[in-house]
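1. Sequence first, then the predicted structure, then my questions.
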Amino acid sequence: MPPSSEVERRDNAAGPRIGVLALQGDFREHFGALHSCGATPVPVRRIGELDSVDGLVIPGGESTTMSKLLEVFDLLEPLRKRLRDGMPAFGSCAGMILLAAEVLDTRPDAQHLDGIDMTVRRNAFGRQVDSFETNLDFAGLTGDPVRAVFIRAPWVERAGPGVEVLATVPDGPAAGRIVAVRQGNVLATAFHPEVTGDLRVHELFTAIVRAAA
């Protein structure tokens, strides 16, 4: 008899099961966006829940706290393994930090997932008071520019040769800084697409999950 997770996927007509890491941060907003994209969002706090999903969203929040909670809930190594095995993942803001191969300006005991060959600088744009919005040209998305909300956001200082740069800051002191990338099935943004009502980034990720499944 097939595993229960396979039965659930087969019987689920609503779309792919996409987990949202629900340990800390703004995971609720991602639930609504994924549901609107035709996916079935699933909260992930335990290994069994991680095993049951076709892809995973790592939300914004506090990256060092989230890395500690991954250890507390025994999810760190299982999540690294699933990423190595090709599971699609999408990280926004703190999620981008956690998906990096190297993180600058973080605590020495903070963990990361090595999901994308990139170096990310934590809190690169400054403190909470330096949060801002701007319009981004986002490679692969049609229509108007993406309205991007940056809240204590990181940026990518180094993107490896296999990493596709999807968006950069268009102007201002941070002009040219990389704020959206993709490597294989793994997508990351320094901004929060879940808070604007624009579903295109979540639609892109849902399409990645469907293709991988």
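-> Cool, got the structure.
2. Going by C-alpha atoms from here, please, whenever you check contacts or count neighbours.
-> Fine.
3. Which other helices and strands does the longest helix along the chain contact?
-> Among the segments of the chain that qualify as a helix by DSSP state H, the longest is helix 200-212. When contacts are defined as 3 or more CA pairs under 8 Å, 6 or more residues apart in numbering; DSSP states H and E, helix 200-212 sits against helix 27-36.
4. Comparison target, given below:
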Amino acid sequence: MAACALATACGSGAYYAEKPDHVRAELRESTFPTFFFGSRAGDSVTSVKGDGTVVWSILGEDDDQLIRLSAKVTPDGDGTRVVVDVLPPAGRNRKRVEKGLAENDSIATLYRTVAAEHVDSTLKDRDFDMGKVTPAMMAATFANMPKISQQMSDAGDEFRRQDAEKARHVPAGEGNPGGNGGKFGDPMDKTEPGPANAF
């Protein structure tokens, strides 16, 4: 039910009783939740386009944009209608993410759902409700399970290759009591979800 409600908000938009200027100001001052985009995501930067659309740019390493989320704010009677969308980033990641969004609708839907819930929780002054995002998150996970499994397999192969390479350089009799020196979960780092490697 929550997914259906947010799908409506993503498509035709959601109506709010406040005036557009007030809605835009509230969204401009909000901080977008970047934890949905993996540990590579750092800060989010908010800007307002010439037509009044609010845009959140999710930044990664070296402040490169990973992805952008938008909220188009338009008058609707005595109130405001807000339509969210997901946009490819500006810069070097643009073509790859643009292609990925076009080919992977479940990920695009997830990000739109996150944006819709961020807008709704901000304008209604309530906590972000993970329950409203969970259905889209599960759908994206199942849709991408084959790719995730392949990434995990590739990461495991690379881990074992590096381990074998290190073992060849250990002098006879010394062993390797300290293990491979990596952190627990290192191979999984390569498979963490997020726009940096979701496509």
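-> Cool, the structure landed. Predicted, not measured: the structure shown is a model, and the values here were computed from it.
5. Fetch the TM-score of the aligned pair.
-> Scored by TM-score structural alignment, normalised by the length of structure 2, the superposition of the two chains gives a TM-score of 0.25; 95 aligned residues with a CA RMSD of 6.4 Å.
6. re earlier: what are the buried residues along the longest helix of structure 1?
-> Buried residues in helix 200-212 of structure 1, defined by neighbour count with 16 or more other CA atoms under 10 Å: 200-206, 208-210.
7. And stretch 178-190 of structure 1, by the same measure?
-> Within stretch 178-190 of structure 1, the residues that qualify as buried by neighbour count (16+ other CA under 10 Å) are 178-183, 185-190.
8. Now do the same contact list for residue 71 of structure 2.
-> Residues counted as contacts of residue 71 of structure 2 (CA atoms under 8 Å, 6 or more residues apart in numbering) are 53-55, 82-85, 115, 119.
9. Doesn't it belong to a helix?
-> No - in this structure, residue 71 of structure 2 is strand, not part of a helix, as judged by DSSP: H, G, I helix; E, B strand; the rest coil.
10. Identify the residue nearest it in space, chain neighbours excluded?
-> The shortest distance from residue 71 of structure 2 to any residue other than its chain neighbours is 4.3 Å, reached at residue 84 (CA to CA, 6 or more residues apart in numbering).
11. I figured that neighbour hits residue 68, correct?
-> No - contact between residue 84 of structure 2 and residue 68 fails when scored by CA atoms under 8 Å: they sit 10.8 Å apart.
12. More neighbours: these two, which one.
-> When neighbours are counted by other CA atoms under 10 Å, residue 84 comes out ahead of the other of residue 84 of structure 2 and residue 68, with 28 against 21.
13. What helices and strands are in contact with the helix or strand hosting residue 102 of structure 1?
-> Assigned by DSSP states H and E, residue 102 of structure 1 belongs to strand 100-104. If contacts are counted by 3+ CA pairs under 8 Å, 6+ apart, strand 100-104 of structure 1 sits against strand 116-121.
14. which parts of the lengthiest helix in structure 2 are buried?
-> Looking only at structure 2 and at elements set by DSSP H, the helix with the highest residue count is helix 145-168. Within helix 145-168 of structure 2, the residues that qualify as buried by neighbour count (16+ other CA under 10 Å) are 148, 151-152, 155-156, 159.
15. Distance to residue 100 of structure 2 for these - can I get that in TSV?
-> Formatted as TSV, the entries for the buried residues of helix 145-168 of structure 2 read as follows, by distance: CA to CA, whole Å:
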residue	distance to residue 100 of structure 2
148	15
151	16
152	19
155	21
156	24
159	27
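16. which of these lies closest to residue 109 of structure 2?
-> The shortest gap between residue 109 of structure 2 and any of the buried residues of helix 145-168 of structure 2 belongs to residue 148, at 18.0 Å (CA to CA).
17. Thought residue 188 was touching residue 166 of structure 1, still the case?
-> No - the pair residue 166 of structure 1 and residue 188 does not pass the contact test of CA under 8 Å, sitting 9.4 Å apart.
18. any residues in contact with both of the two?
-> Both residue 166 of structure 1 and residue 188 are in contact with 180-182, where contact means CA under 8 Å, 6+ apart.
19. packing partners for the one helix or strand residue 122 of structure 2 maps to?
-> According to DSSP H and E, residue 122 of structure 2 maps onto helix 105-123. Under the contact definition 3+ CA pairs under 8 Å, 6+ apart, helix 105-123 of structure 2 sits against helix 2-11, helix 20-28, strand 65-76, strand 79-87, helix 134-143.
20. If we use 6 Å, what do you get?
-> Packing partners of helix 105-123 of structure 2 (3 or more CA pairs under 6 Å, 6 or more residues apart in numbering; DSSP states H and E): helix 134-143.
21. Show me the contact partners of the helix it packs on.
-> For helix 134-143 of structure 2, the external contacting residues (CA atoms under 6 Å, 6 or more residues apart in numbering) are 106-107, 110.
22. Closest to residue 27 of structure 2 out of those residues?
-> residue 110 (19.6 Å).
23. distance of the closest one from residue 23 of structure 2?
-> As for residue 110 of structure 2, its distance to residue 23 of structure 2 is 23 Å (criterion: CA to CA, to the nearest Å).
24. likewise residue 14 of structure 2?
-> From residue 14 of structure 2 across to residue 23 of structure 2, the span is 12 Å (CA to CA).
25. Equivalent analysis for residue 48 of structure 2, please.
-> As defined by CA to CA, residue 48 of structure 2 lies at a distance of 12 Å from residue 23 of structure 2.
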